[in-house]
Structures are given as structure tokens and as C-alpha cells.
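> Dropping the sequence and predicted coords here.
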Amino acid sequence: MNINDIKQIKLHDFLAAIGCKPVKQYGVNLMYLSPLREEKHASFKVNTEINQWYDFGIGRGGNIITLAELLYNSSDVSYLIRQIERNAPSSVSVSLPTAKPITPQNSFEHLQVLPLIHPALIKYLGERCIDVETARTICKELHFDTRGKHYFGIGFPNIAGGYEIRNPFFKGCIAPKDISHFYAEEPKKVCFVFEGFMDFLSFMTLRRKENDGLKRQDYLVLNSVSNVHKALEPLSHYEHVQCFLDNDEAGRKVYQALLTDLKIHVTDSSRLYAGCKDLNEFLCRQNTLPQKPVRNLRRGL
């Protein structure tokens, strides 16, 4: 096999040949327990349409070669080809779970997923007081057409392969809509919960000042209060859930739902930014508020 032959191998067939099988399917996306690390909840995605993978836990993705580089800890292409050939599926074929077709919530066409660099989006993040480099480690720049017009926005990935989309004039999502779940490098007993990704990015911006990054903590973003039922199963595997929800009726209802349905310790941390609607407002008011509340927020974590 040459490298072009190797790239034609279906990723889901290759993964099946090395003993990895999908645990969920969302349209053309298959979700796996990552073959690159230990995890309890599937956060490794394979898009069968474009034959690409993405591991949400480490923020890496690509084709079968880039996967082999990490699996076999080598950048020697000839060695990687030999390793893939050794495990290349001949008659092995993964049995995909059946799934009902998903009807998109919006008619997005010609979707492009790019690095986050557009000046208008960078300006928007600045207006929300979000650290740009922090946002770039998680978010993408999405370009798409809908109803005959071209749009672009900040894309925040979820566990099902969809995206939440934001720009100064638009708030929506590319289906499937789901929660977002990020894992630390080592298993954690505590998970921090947020309603939306702007609050999550606000929290990460505050933590960046203490060099406390994505890999040191588990985080779950609901992406909608209506997704709280989807969060119950993954959150049930922790000993403690700490909620950074909005200081409004919707936020209180989500907290009560988690408190009632989870048989673990659930903490309401919204008091740490009392007087603000949410974490983003708290972040944006930093320059006018005394420094003590900011230290109190960090100390409360």
C-alpha cells in the first residue's frame, strides 16, 4: 500500500480492526471511547462522510495517518504505513448502529470549519472580554450559507458533532444539538457545569490568569437549559458537580433539576458572582469592580 491507498481506508473499519467500536451514532458521526487515552464517556468522533476523526478531550483530529502518529507514537510515515497495513481491515467491517435521519434545525449549506482568525469575530470576543487564545483552543470559525446568503460565526463543538454558533448578530446551532463535555488529562471527581459557552469561555479566561487550563479540570456545557436531561448520565459518574449557572429563574430551575435527579453532591456557585446575571457579565465588569470579588471567585473554585 502507498500513502494514498492508506488514506482510503475507512476510519471506522480501521478502528474496528484494532478492537474499537462506536458507542453512539449521530447521522454520519460515530462516537467512540478514545483509543488514545482512558475515558468513561465517548468523546472521540469519526465523521464517516469525510473520513476524519476528532478527539474532543485533547483537541486533535485529522485523517488515518495523523491518528496513527498518536497511536504508534511516531512521525515516520513508512513505519506508520507498515503498522496500519498490519491492522488494515480486510474482511472486517464494523456494524453501525441504526439511526433515524436527523432533520437539521436550520438549512446550513457549504459548511466550512476553519481556525478562528476573522477580525470581526476577534473583535466580538474582545467586546465580551473573552481571551482570544483561550477561545482558539476550543472554538472554530464557521462559514456557511443559508437561505441564499453567506454567514460566518464562532463555532463551539458539542459531543454529537454539532456546533453552537455566535456572532454579534446571530445566535443558533448546527444540528445535532447536544451538550459539550471536556475531560482533564487524569480522571476527576468534580465537574463544573455551565449553561452556555460564553460563560464557559469567561470562566476559562478568569482561570487563564492562574495558568489553569482545559486539561486540569472536567467541564460540561449544557448549550441550552433544555439539555439538562442529557447531562444527567455523564454527571452521575462524578462525586461532586459545581454549577456556574445564570442568576435567573432558568438557572435556578436547572440547579434544582440537577440537585433532585443526581444522587451526588451538587453545589450552586452562582453566589460567587452575585449581582451579575452570569459569568460573562461578571468578567466584563472586572475593570469597574474591586478586585476582591474576582479573588473570591477564584478562591471559591
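Perfect, I can see it now.
> C-alpha only now, for contacts and for neighbours.
Fine.
> For residue 294, see how far away the spatially closest residue to residue 55 that is not a sequence neighbour is.
Sequence neighbours aside, residue 44 is the residue nearest to residue 55 in space, at 4.4 Å (criterion: CA to CA, 6 or more residues apart in numbering). Going from residue 44 to residue 294 by CA to CA, to the nearest Å gives 35 Å.
> Looking at the two, which has the bigger crowd around it?
Legend: neighbour count by other CA atoms under 10 Å for residue 44 and residue 294, higher for residue 44 (27 against 17).
> just the strands in the stretch 1-150 of the chain please.
Assigned by DSSP state E, counting those that start in this stretch, the strands in the stretch 1-150 of the chain fall at 24-26, 29-32, 44-47, 52-55, 60-62, 109-114, 140-146, 149-157.
> for comparison:
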Amino acid sequence: MLAFAKEVHWRNKGRRYFAVGFPNESGGWVLRSSIFKGNILGGGISIQVLGTVKSIKVFEGWFDFLSYLKLSGATDFKAIILNSIANLSMRLMLDSLKERQKVELYLDNDTTGERYTNSFMKIARLYQYCLQEGLSIDWDLTMLRGSRDKLCKQITNLKIEPSKEVEIWRVETEVTDQRGYYTGYEDLNDLINRSS
């Protein structure tokens, strides 16, 4: 853990605080202690590259990432630590797929984790379908702002015939939902804590 984290000290309203701090991509820190959970100097995702990257693994938080390392010992992947499920944007999904088609999702076993996992899997299928059919994978995501169903709007933007839409959802991808490994637990960290 020392390679990924630092002890961070700060003051607020004359009081001193400290927490374990994990760096994020915006130059800020994700802070965790027994009394505080938050960010300083900006929020956002964190990225860790371990060894020769064979896949991308997406984790909701740092403790899920660290739990995975303890359980697996794997050192050949790029970790995207979301630090908040809200950071799993369509842009991040597409960028991940463009970089490496093998993506493993380690999201929480709750309704939000289910929703985001399903969204990522659908985007991956549409992306793979576009590759197979020679359609553009440079999607203009600004056109999708404010759209309730961004995926349906993107299908329309790509001019995919309605009769062909069913084929999209049958496309095989290398994006996998890993929550089955910790069924009955909230997340990987919960698995470690309750198994100890």
C-alpha cells in the first residue's frame, strides 16, 4: 500500500487532520480516514499501471483495487480507480475500449453497480459492432449531452437500421463483469474484511 498511498496532513478551521491519501489524475488527493472521506485539490479518477498492460481493470474505489491486489497478486494491468461511480462516463468507457478491448469491471454489488456494469457492457457491444461493420468509433459525445438515453441516440447518430439493432446486443466482447467473484459481498473490500 505504501507504493500507492501517502499520509496526508492538513488543517481546516484551526484543526489538524490526517488521512491516507491516494493521488488522482487531476492532481488532487482522494482521502480516507475513520472520520473523513473526500478529496482535496480536485476529484476524479486515479490510474495505476502495473507491469506490461494486458487488460484494463475498473474499480469503484482504492480499497477495492488494493483488495484485488491482495487476492490476486496480478501485476500486468492498468487499473482505473473511479473514486466515485459517477466518474464512469461514456467518454471513459470509450477511451478504455479504444486503448484495450479486454476490460474487467469490479463494481459494487448494488443497483448502481449493476446499472453502470450494464451500461458499459452495452457500450462495448455497440463499439465492437461498429468495428465489425466499419462504422465510426469516433463518436461525438457532445451531441449526446442532455439526452436521456445516450445509447439509443448514438445508434441513431450512427444511422444503424432499426432492423439491425438486435445484432448489436448479440456481439461478443472482452468486457467482463467480475462481480460474480464476490457474490454475497458489497465489493472486493467487503470480501476481504468479512473473510478475515
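Everything's here; your move. Treat the numbers as computed from the prediction; the structure is a model and nothing was measured.
> Let me see the ranges of the helices in structure 1.
Using DSSP state H, the helices found in structure 1 span residues 3-8, 11-17, 64-71, 77-87, 119-127, 132-136, 197-208, 228-235, 249-261, 279-284, 291-299.
> Report the distance from the second one to the chain centre.
Read it as helix 11-17 of structure 1. Distance of helix 11-17 of structure 1 from its chain centroid, counting by CA atoms, centre = their mean, to the nearest Å, is 23 Å.
> go on, stretch 30-44 of structure 2?
Mean C-alpha position of stretch 30-44 of structure 2 versus that of the full chain (CA atoms, centre = their mean) differs by 18 Å.
> what's the burial count for residue 54 of structure 2?
Neighbourhood size, residue 54 of structure 2 [other CA under 10 Å]: 15.
> Trace residue 239 of structure 1 over to structure 2, please.
Taking TM-score structural alignment, the alignment pairs residue 239 of structure 1 with residue 101 from structure 2.
> And for residue 258 of structure 1?
Taking TM-score structural alignment, residue 258 of structure 1 has residue 120 as its aligned residue in structure 2.
> Residue 122 of structure 1 too?
Using TM-score structural alignment, residue 122 of structure 1 pairs with nothing in structure 2.
> Could you tell me how many residues sit around residue 122 of structure 1?
Residue 122 of structure 1: 20 neighbours (other CA under 10 Å).
> what range in structure 2 matches stretch 160-177 of structure 1?
Alignment of stretch 160-177 of structure 1 against structure 2: residues 26-43, by TM-score structural alignment.
> so how far is that stretch from its chain's centroid?
18 Å.
> Please identify the buried residues of that stretch?
For stretch 26-43 of structure 2, burial by neighbour count (16 or more other CA atoms under 10 Å) applies to 28, 29, 30, 31, 32, 39, 43.
> Same check on stretch 213-232 of structure 1?
By neighbour count on 16+ other CA under 10 Å, the buried set for stretch 213-232 of structure 1 is 214, 217, 218, 219, 220, 221, 222, 223, 225, 227, 228, 231.
> and if you look at stretch 176-192 of structure 1?
Across stretch 176-192 of structure 1, burial judged by 16+ other CA under 10 Å covers 176-185, 190-192.
> same thing with stretch 120-139 of structure 2?
120, 121, 122, 123, 124, 125, 126, 127, 128, 129, 130.
> Identify, from the residues you listed, the entry nearest to residue 190 of structure 2.
residue 120 (23.1 Å; CA to CA).
> Can you give me the distance of the closest residue in space to the closest one that isn't next to it in sequence to residue 55 of structure 2?
Nearest residue to residue 120 of structure 2, sequence neighbours excluded (CA to CA, 6+ apart): residue 93, at 6.5 Å. Going from residue 93 of structure 2 to residue 55 of structure 2 by CA to CA gives 14 Å.
> Identify the contacts common to the two.
Residues touching both residue 93 of structure 2 and residue 55 (CA atoms under 8 Å, 6 or more residues apart in numbering): there are none.
> coming back round to it: what distance do you get for the match of residue 258 of structure 1 to residue 45 of structure 2?
16 Å.
> do the same with residue 168 of structure 2
Applying CA to CA to residue 168 of structure 2 and residue 45 of structure 2 gives a distance of 29 Å.
> got it, and residue 179 of structure 2?
Distance from residue 179 of structure 2 to residue 45 of structure 2, by CA to CA: 20 Å.
> Which residue in structure 1 occupies the aligned position of residue 86 of structure 2?
Taking TM-score structural alignment, residue 86 of structure 2 has residue 226 as its aligned residue in structure 1.
> how about its match, what does it touch?
Here residue 226 of structure 1 is in contact with no residue (CA under 8 Å, 6+ apart).
> With residue 52 of structure 2 instead?
Counting by CA under 8 Å, 6+ apart, residue 52 of structure 2 has contacts 75, 76, 77.
> out of the residues you listed, which are inside strands?
Using DSSP state E, the subset of those located in strands is residue 77.
> how about the contacts of residue 52 of structure 2 in JSON lines, adding distance to residue 6 of structure 2?
JSON lines is the format used below for these (distance: CA to CA, whole Å):
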{"residue": "75", "distance to residue 6 of structure 2": "21"}
{"residue": "76", "distance to residue 6 of structure 2": "23"}
{"residue": "77", "distance to residue 6 of structure 2": "22"}
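> Can you find the partner of residue 86 of structure 1 in structure 2?
Aligned partner of residue 86 of structure 1 by TM-score structural alignment: none.
> Against residue 17 of structure 1, how distant is residue 86 of structure 1?
For residue 86 of structure 1 relative to residue 17 of structure 1 (CA to CA), the value is 10 Å.
> These two: who's more crowded?
Per other CA under 10 Å, whichever of residue 86 of structure 1 and residue 17 has more neighbours is residue 17, with 19 against 10.
> Between its first and last residues, how far does stretch 9-22 of structure 2 reach?
End-to-end span of stretch 9-22 of structure 2 (CA to CA): 13 Å.
> ok, now stretch 149-168 of structure 1?
In stretch 149-168 of structure 1, first residue to last residue: 17 Å (CA to CA).
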